[in-house]
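Student: sequence first, predicted coordinates after that:
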Amino acid sequence: MYEPLFDYIELYSKSELSPEEKTMIQSLLLPKKLRKKQYFLEEGNVCPFTGFILNGAIRMFSVDSHGIEYILQLAIENWWVVDRQSFINQTPSKYYIEAWENTELLVLPRPNLDPFLEIPAIKAMFWKMSENNHIASQKRVDDAISLSALERYESFVKLYPEMIQRFPLHQIASYLGISRETLSRIRKQSFR
C-alpha cells in the first residue's frame, strides 16, 4: 500500500529511503478511503490532513454566494491534496475537497508533519514539490491572462491528458476559467 508513496518520495528527492525511514513513514501516515462524492474537507472546517492519492480522483473547489463552483485543483493518483493555508495555519478553510471517484489515500495528520519533515528525503521532496507547485501556479495565472480559451484547453490536454477522461467537461471548464458552452464549442472545433 505504501509503495507508490515510497516511489514518489524517492523520485522527487532523488534519494533512496532506508528501511527505518519507510517504517517511520508508515507510522506517520494513515490509510483513508473516500466514497465518490464524500468530502475530504468542507468549507468552514480546519484541514486536518494532507493526503497522497493512491487511487481515485479528487477535486478542490470553492462555492460563491450564487452557488457557482470554482475548481482550484483536479487530482488523481500520485498527487497530493490539501488546503495548505488551513492545514499549516490551522484556520477554517474556504474550500471543499471532494472525492470524484472512490478514492484511497494515505493521509498525514497535522501533528505528524514535523516528524515527517525530519526525514531528509521528505525535506528534499517537499522542496521540489513546492518549486513545482509555484511554477505550475505561475503558469496557470499567466495562461489565464494571456492565452485564449482554446490555447488554455490545448495546454491542459497536453499537460494532463488523463484528466480529460476522469473529470466531466463542466469541471474542466471551471478549472480553465471558461464556460462549459465555450469549452463545448472548442472541443467541436478541435474534432473537425
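Tutor: Looks like it came in fine.

Student: use CA for all of it now, contacts and neighbours both
Tutor: Will do.

Student: how far is the helix or strand where residue 183 lies from where the chain is centred?
Tutor: Using DSSP states H and E, residue 183 sits within helix 180-190. Here the centre of helix 180-190 is set off from its chain's centre by 25 Å, with C-alpha atoms, centre = their mean, to the nearest Å.

Student: tell me which residues in it are buried?
Tutor: 180, 183, 186 (16 or more other C-alpha atoms under 10 Å).

Student: OK, contacts around residue 166?
Tutor: residue 57 (C-alpha atoms under 8 Å, 6 or more residues apart in numbering).

Student: for residue 149, same thing?
Tutor: By C-alpha under 8 Å, 6+ apart, the contact list for residue 149 reads 176, 178, 182-183, 186.

Student: need the buried residues of helix 180-190 in a markdown table (columns: distance to residue 5).
Tutor: Converted to a markdown table, those look like this (distance: C-alpha to C-alpha, whole Å):
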| residue | distance to residue 5 |
| --- | --- |
| 180 | 35 |
| 183 | 35 |
| 186 | 37 |
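
Student: show me which of those is closest to residue 139.
Tutor: residue 183 (19.8 Å; C-alpha to C-alpha).

Student: excluding its backbone neighbours, what's nearest the closest one?
Tutor: Once flanking residues are discounted, residue 183 sits nearest to residue 173: 6.1 Å by C-alpha to C-alpha, 6 or more residues apart in numbering.

Student: which strands and helices sit next to the strand or helix carrying residue 136?
Tutor: Element membership of residue 136 [criterion: DSSP H and E] is helix 120-146. Contact here means 3 or more C-alpha pairs under 8 Å, 6 or more residues apart in numbering; DSSP states H and E; on that basis helix 120-146 packs against helix 3-13.

Student: okay, now the one to match up with it:
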Amino acid sequence: MKELTEYILQFGNLNSHQINLIKEKIIELELKKDAYFSEAGKIPKQVAFVLEGVLRGCYYNNKGEEITRCFIQENNLMCDYVNFEANAVSSDYLQACTDCKLLVFSRETWEELSQIIVGWDVIKNKMVQICMYQKSRKNPVISQDATTRYLEFIENYPSLINRIPLIYIASYLGVTQQSLSRIRKNIS
C-alpha cells in the first residue's frame, strides 16, 4: 500500500485522512500468470495499481494474430481507461505475464473518490494521462530491422527480459519466436 501512496502523492497532496480513505476503498487482487484483468468484448469495470508482476496490453489484428501493444510493471496504474470512462466494450486485453498482485479500484470507488476528496480529480487525471500514454505507445518501428528493435526493447525494458515469456516479447517486436531466439543468440 505504501507504493500506491507514494505513486499518488507524486501528482498532488493528500492528508493522512484522505489517504486512509483511499486505502479503505481498495481491494487487493492476485492474478495468476495468463489470467486476464480485462478482456475484449467486455466493459472494463476496474482500475488497478500493479504492486507485483508484469501485465501486457494486447489485441488481435484482422488476421487473427495476437499483437502485444505494451507492458505494465510494478508501480504503475493500469486500465483500459478510454473504454472504462465511456462504459464501452473494449477491443483489447490486459493479461498477466507473471503472477501479479494488484490494488484495485472498482468503478464505484473511483467515482466516489472524486466526490469525497477535494483535489482527487486533478491527481486522477495526471495518473490517467500516464496510464493512457503507456497503453497507447506503439510497437517498435517496423521499418527498423528486428535486431535494432530488440536492442531498443532491452534498453526500454531491461528488467523484463528474463521475467516474461519470449513469445510476448516477439509479439511486441513483430517477429516470430524463432527469429527472436536467433537474434538473442547472435548478440550474446
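Tutor: Noted; the coordinates are in hand. Predicted model only: the values in this text are computed from it and were never measured.

Student: residue 88 of structure 2 reaches residue 40, doesn't it?
Tutor: No - in this structure residue 88 of structure 2 lies outside contact range of residue 40 using C-alpha atoms under 8 Å: 10.5 Å.

Student: just to revisit the earlier point, could you give the separation of the helix holding residue 136 of structure 1 from the chain centroid?
Tutor: So, by C-alpha atoms, centre = their mean, the centroid of helix 120-146 of structure 1 is 12 Å from its chain's centroid.

Student: ok, average deviation of the helix or strand following it from structure 2?
Tutor: Under the assignment DSSP H and E, the closest C-terminal helix or strand after helix 120-146 of structure 1 is helix 149-159. On superposition with structure 2, the mean distance recorded for helix 149-159 of structure 1 (mean C-alpha distance after the TM-score superposition for structure 1) is 1.5 Å.

Student: residue range in structure 2 corresponding to helix 149-159 of structure 1, please.
Tutor: Counting by TM-score structural alignment, helix 149-159 of structure 1 falls onto residues 146-156 of structure 2.

Student: list the buried ones in the matching stretch?
Tutor: Buried residues in stretch 146-156 of structure 2, counted by 16+ other C-alpha under 10 Å: 146-147, 149-150, 153.

Student: list the contacts of residue 177 of structure 1.
Tutor: residue 144 are the contacts of residue 177 of structure 1 under C-alpha under 8 Å, 6+ apart.

Student: aligned counterpart of it in structure 2, please.
Tutor: In structure 2, residue 177 of structure 1 lines up with residue 174, judged by TM-score structural alignment.

Student: from residue 92 of structure 2, how far out is that match?
Tutor: Distance of residue 174 of structure 2 to residue 92 of structure 2, given as C-alpha to C-alpha, to the nearest Å: 17 Å.

Student: likewise residue 166 of structure 2?
Tutor: Distance, residue 166 of structure 2 to residue 92 of structure 2, using C-alpha to C-alpha: 20 Å.

Student: ditto for residue 75 of structure 2
Tutor: Residue 75 of structure 2 is 21 Å from residue 92 of structure 2, by C-alpha to C-alpha.

Student: compare those two (neighbour count), which wins?
Tutor: Under the criterion of other C-alpha atoms under 10 Å, the comparison of residue 75 of structure 2 against residue 92 puts residue 92 first, with 21 against 16.

Student: quick check, that one in contact with residue 40.
Tutor: Yes - taking contacts as C-alpha under 8 Å, residue 92 of structure 2 lies within contact range of residue 40: 4.8 Å.

Student: joint contacts of these two?
Tutor: residue 59.

Student: and for residue 148 of structure 1, the neighbour number?
Tutor: Neighbour count of residue 148 of structure 1, defined by other C-alpha under 10 Å: 12.

Student: how about residue 27 of structure 1?
Tutor: 12.

Student: separation between it and residue 2 of structure 1?
Tutor: With distances taken as C-alpha to C-alpha, residue 27 of structure 1 is found 11 Å from residue 2 of structure 1.
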